[in-house]
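Novice: Quick one, fold the following:
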Amino acid sequence: MQEVITKILNKVGLHARPAKELVKFSKGIQSSVTVSYNGKSANIKSMMAVMALGAKQDAEVTWKIEGPDEAEVAQKITEMVTNGFGFSEEL
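Specialist: Next comes the predicted model:
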């Protein structure tokens, strides 16, 4: 299992567009990914669950990755967060 802690950089946090990108990403990986914030956890396959975490800008979230491609997935998630999930206008 890999565990990564990141800070959400998007001005509006983990809202619909980043959550949608996570769901899309989850379809191409073998590992299971859970994101946790403020005592709540969500599987990244569920857009609504990710949004329900309420992670705002500057929130520190924990990503737990378990599976055969966990090292690559951990690296990719870190890149996604750093790059604002592809929505650089929100940084």
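
Novice: For the rest of this, base every contact and every neighbour count on C-alpha atoms.
Specialist: Fine.

Novice: buried set for the host helix or strand of Glu72?
Specialist: Using DSSP states H and E, Glu72 sits within helix 70-82. Within helix 70-82, the residues that qualify as buried are Glu70, Val73, Ala74, Ile77, Thr78, Met80, Val81, Thr82, counting by 16 or more other C-alpha atoms under 10 Å.

Novice: The residue lying closest to Thr82 once chain neighbours are set aside: what secondary structure?
Specialist: Leaving out its chain neighbours, the residue that sits closest to Thr82 by C-alpha to C-alpha, 6 or more residues apart in numbering is Leu9, at 7.1 Å. At Leu9 the chain is in coil, as set by DSSP: H, G, I helix; E, B strand; the rest coil.

Novice: please give me the structure for this one as well, since I'd like to look at both together:
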Amino acid sequence: MVTKEVTIMNKQGLHARPATALVNTASSFKSDIFISRDDKKVNGKSILGLLILAAEYGAKLTIEAEGPDEEEAVNALISLISDHFGMGKNS
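Specialist: The predicted structure is shown next:
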């Protein structure tokens, strides 16, 4: 299992569009992926689950993956989140 922490840096937080990008990326991997914030842990391949986290700007998320491509999965998700979900720094 691989676990890493990342901070939400886009100003709008984790709303529907970034959650969709995150799910699309997570779903491209075979590993089981979970994302948690505080005491909430959700399936990283579920848009509804991600929205339940209510992760606003500055929120810290923990990404866990377990499976054949766990390292690649976590790194891809960290990269996506760090890149403001591909929406630009002003988003």
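
Novice: re earlier: so which elements touch the helix holding Glu72 of structure 1?
Specialist: Using 3 or more C-alpha pairs under 8 Å, 6 or more residues apart in numbering; DSSP states H and E as the contact test, the elements touching helix 70-82 of structure 1 are strand 2-7, strand 60-66.

Novice: Would you mind giving the ones you listed as CSV with mean neighbour count and distance to Gly39 of structure 1 added?
Specialist: Supplementary listing: the helices and strands packed on helix 70-82 of structure 1 in CSV, determined by neighbours: other C-alpha atoms under 10 Å; distance: least, C-alpha to C-alpha, whole Å:
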stretch, mean neighbour count, distance to Gly39 of structure 1
strand 2-7, 15, 14
strand 60-66, 19, 10
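
Novice: Can you tell me which of these is nearest to Ser32 of structure 1?
Specialist: With C-alpha to C-alpha as the measure, strand 60-66 is the member of the helices and strands packed on helix 70-82 of structure 1 nearest Ser32 of structure 1 (5.3 Å).

Novice: mean shift between that closest one and structure 2?
Specialist: Taking mean C-alpha distance after the TM-score superposition for structure 1, the mean distance separating strand 60-66 of structure 1 from the aligned residues in structure 2 is 0.6 Å.
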